[in-house]
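*Asks:* Just to be clear, the model below is a prediction. Sequence and coordinates:
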Amino acid sequence: MAKIIDIFTDHDGAIAQALALLVEGFPVALPTETVYGLAGDATNPLAITRIYETKGRPSFNPLICHMSDLAMAERYAVLDPLSRKLAEAFWPGPLTLVLPLKPDSGIHPLATAGLDSVGIRVPEGFAGDLIRALDRPLAAPSANTSGRISPTSAQHVAADLGNRIGLILDGGPCGVGVESTIVKIDGDGIRLLRPGGLAAEDIERVAGMALIRRQGATATIEAPGMMASHYAPEAKVRLDATEVVAGEALIRFGERQVAGDDKAAAVFNLSPSGDLAEAAANLFDVMKRADAMGVIGLAFTTIPDDGLGEAINDRLRRAAAPRD
């Protein structure tokens, strides 16, 4: 079973023990402001292979590479003026930029799924400290079995991957609670590849232009979180619920009334006050707790699609999608 270290009570020890595993090509689970990541040296093919094997993740699904700061990102990728503007505004934070790789960057093709571009993010807090100490980028998808609900606490990681990895760094609950927003500069525009913990409106305000959203499905996987079925619990997910089926868990947003809620096996509320940031922070934890009850389904009331609601609804639509 994985060893768990509290980063607040033993920051330096957590760094040292994580480094010892990372330099040997072993992944470790670490906290970020978005979700917990399964991190490995992005330049080491053995480390990347172990990440894919631990998660059971398809190797055509690229990994985000985490950097300590903008200067480190520039060692590995080419930033156009608009990407730089966004990086300066939102790093460290929950924004991933898909950028062209520099020739001979050192990031292994396994991490990029063979693409000539790479998703780069600069995380806040402890993860940045660890990257600075390693002085190499960390590829870090969410620390969970591929396709399942992302972890927002060390306990979530331990319950899922605890018998497959050696170390979990405990930084408490994640403040944002959903993965980063992923964008890519495309000519004179910005494409939104995955909504996430940074609202699209905030990016648009800094960029001075609207984001281009995908119209319909695409066969091209350019970034994590683009597969149709993802973030899925064991129970079936039903969206925009106006009534409850006996045996379902009801998951509310705000105080929206639902017919037959007395039939629900359990009732949760992502945010009684209707706050989208609170709902995003609670989303995966509530899904995990409801799913663990063995209910027949998770019935979600309608969540607004503006601000962080776009990211929440993206996760829920993928959770509700047909599974292979």
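*Replies:* Yes, it's here.

*Asks:* C-alpha from now on. contacts and neighbour counts both.
*Replies:* Will do.

*Asks:* Give the other helices and strands that the helix or strand where residue 316 lies contacts.
*Replies:* Using DSSP states H and E, residue 316 sits within helix 309-320. Using 3 or more C-alpha pairs under 8 Å, 6 or more residues apart in numbering; DSSP states H and E as the contact test, the elements touching helix 309-320 are strand 236-238, helix 276-291.

*Asks:* Could you identify which of the ones you listed is most buried?
*Replies:* Neighbour counts (mean count of other C-alpha atoms under 10 Å) averaged over each of the helices and strands packed on helix 309-320 peak at helix 276-291, with a mean of 21.

*Asks:* Please work out the angle formed by the directions of that helix and helix 309-320.
*Replies:* Going by axes from the mean of the first three to the mean of the last three C-alpha atoms, to 10 degrees, helix 276-291 is angled at 20 degrees with respect to helix 309-320.

*Asks:* count of neighbours near the closest residue to residue 46 other than its chain neighbours?
*Replies:* Spatial nearest neighbour of residue 46, excluding adjacent residues (C-alpha to C-alpha, 6 or more residues apart in numbering): residue 25 at 5.9 Å. Residue 25: 21 surrounding residues under other C-alpha atoms under 10 Å.

*Asks:* wait, residue 25 sits on residue 40?
*Replies:* Yes. Counting by C-alpha atoms under 8 Å, residue 40 is a contact partner of residue 25 at 6.9 Å.

*Asks:* Below is structure B, check it against A:
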Amino acid sequence: MSRAGPEILAADAAGIARAAELLAAGGLVAVPTETVYGLAADATDGRAVARIFAAKGRPAFNPLIVHVPDVAAVRRIAEMPGTAEALAGAFWPGPMTLVLPLRDGAGLSPLVSAGLPTVAVRVPAHPAMQAVLRELGRPVAAPSANPSGRISATTAQHVIDGLGDAVDAVLDAGPCTVGVESTILAPEPGGLRLLREGGLPREAVEAVAGPSVPDLTPGRIEAPGQMERHYAPGTPLLIGGRPRAGEVTIGFGPGAADVTLSATGDLVEAASRLFAALHEADALAAARGAAAIRVTEVPETGLGRAINDRLRRAAVREGADQPDA
């Protein structure tokens, strides 16, 4: 008999305990982080991790981020070369993921790393995710809690709308504060590669670790968020240009728009609003039967780089047919 929907858990002691209980039993629980909601499973349980790929419709070659409560737990599963220690000291807990050499005997399911010799790992700052990790006592694999290639979830309702019965429970702690996924870095003896723009601005990273080399869409997928087509709404998304009649518009800064990222042009607010705005615009476009959503261009500075990265991966070319997601 099918469920009416996922179990909704409050972010209190009882909800945390129930979330950990479900995870320990091989379940999938959507858990909030400061960036987006993550679709969590026990990273040591191959069957549970396989359920993530099935629930999201995610390609098996696309690795997952492992979440742990502190740097000591990172060291148990990965080596920390190059500037990793300095970055960890400066930005963890927080919206930064490091791609690190996987330790022998780490105990993680090979599905987590997609067969690569590295693992993407993060120490999240959100108190609910921290509480779940400590209650469970195991690493958790947790990509964004949305269908693969679609808009990331920044509220519990986004998770329910996107995944429904594919997830066993949702731990509801309200909207995520950062609103875009973590910045992904690969610290290596020869330097630092930037694999994904995110909630930690590049300027802050480089103030600690020196210059980074962007490697955002390589031939080989090394980390989440590097696929060329990602974060897409159901309605074709266009960036910049003059809006056409009937299009749903997403604005940034002063000016009329159906939905706004930030009426004052604040990039922090825009980042926190990005996926919620895409969800709102997509629903509005569906209700109106609109042919496209058009978003105003955002400055390519600070968090604007992460916002633009998501928009470019979600967008279609002007005049092109919508590609399969």
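*Replies:* Received it, and whenever you're ready, just let me know what you need. This is a predicted model, so every value here is computed, not measured.

*Asks:* Let me know the TM-score between chain one and chain two.
*Replies:* The TM-score (TM-score structural alignment, normalised by the length of structure 1) is 0.93; 310 aligned residues with a C-alpha RMSD of 1.3 Å.

*Asks:* Spatially central residue in structure 2, please.
*Replies:* Centre of structure 2 computed as the mean C-alpha position; nearest residue by C-alpha atoms, centre = their mean is residue 181, 3.8 Å away.

*Asks:* Could you report the distance from residue 102 of structure 1 to residue 108 of structure 1?
*Replies:* As judged by C-alpha to C-alpha, to the nearest Å, residue 102 of structure 1 and residue 108 of structure 1 stand 12 Å apart.

*Asks:* ok, now residue 229 of structure 1?
*Replies:* According to C-alpha to C-alpha, residue 229 of structure 1 and residue 108 of structure 1 sit 27 Å apart.

*Asks:* which of the residues in stretch 73-83 of structure 2 are buried?
*Replies:* 73, 74, 77, 78, 79, 80, 82, 83 (16 or more other C-alpha atoms under 10 Å).

*Asks:* Check stretch 249-261 of structure 2 too.
*Replies:* 249, 250, 251, 252, 253, 257, 259, 260, 261.

*Asks:* hey, where'd the helices end up in the stretch 101-250 of structure 2?
*Replies:* With DSSP state H, counting those that start in this stretch as the criterion, the stretch 101-250 of structure 2 has helices at 127-136, 156-163, 202-209.

*Asks:* In JSON lines: those, plus distance to residue 21 of structure 2.
*Replies:* As requested, the helices of the stretch 101-250 of structure 2 are exported to JSON lines (distance: least, C-alpha to C-alpha, whole Å):
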{"stretch": "helix 127-136", "distance to residue 21 of structure 2": "8"}
{"stretch": "helix 156-163", "distance to residue 21 of structure 2": "19"}
{"stretch": "helix 202-209", "distance to residue 21 of structure 2": "36"}
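
*Asks:* list the residues that contact both of residue 25 and residue 40 of structure 1?
*Replies:* Residues touching both residue 25 of structure 1 and residue 40 (C-alpha atoms under 8 Å, 6 or more residues apart in numbering) are residue 47.

*Asks:* Would you enumerate the residues in contact with residue 291 of structure 2?
*Replies:* 235, 236, 246, 247, 285 are the contacts of residue 291 of structure 2 under C-alpha under 8 Å, 6+ apart.

*Asks:* Same check for those, but in structure 1.
*Replies:* Counting by both residues aligned by TM-score structural alignment, their matches' C-alpha atoms under 8 Å, those that remain in contact in structure 1 are 235, 236, 246, 247.

*Asks:* Please verify my assumption that the second one contacts residue 324.
*Replies:* No. Using C-alpha under 8 Å as the test, residue 236 of structure 2 is too far from residue 324 to be in contact (10.7 Å).

*Asks:* For whatever residue of structure 1 lines up with residue 146 of structure 2, grab the count of nearby residues.
*Replies:* Counting by TM-score structural alignment, residue 146 of structure 2 corresponds to residue 144 in structure 1. Counted with other C-alpha under 10 Å, the neighbours of residue 144 of structure 1 add up to 26.
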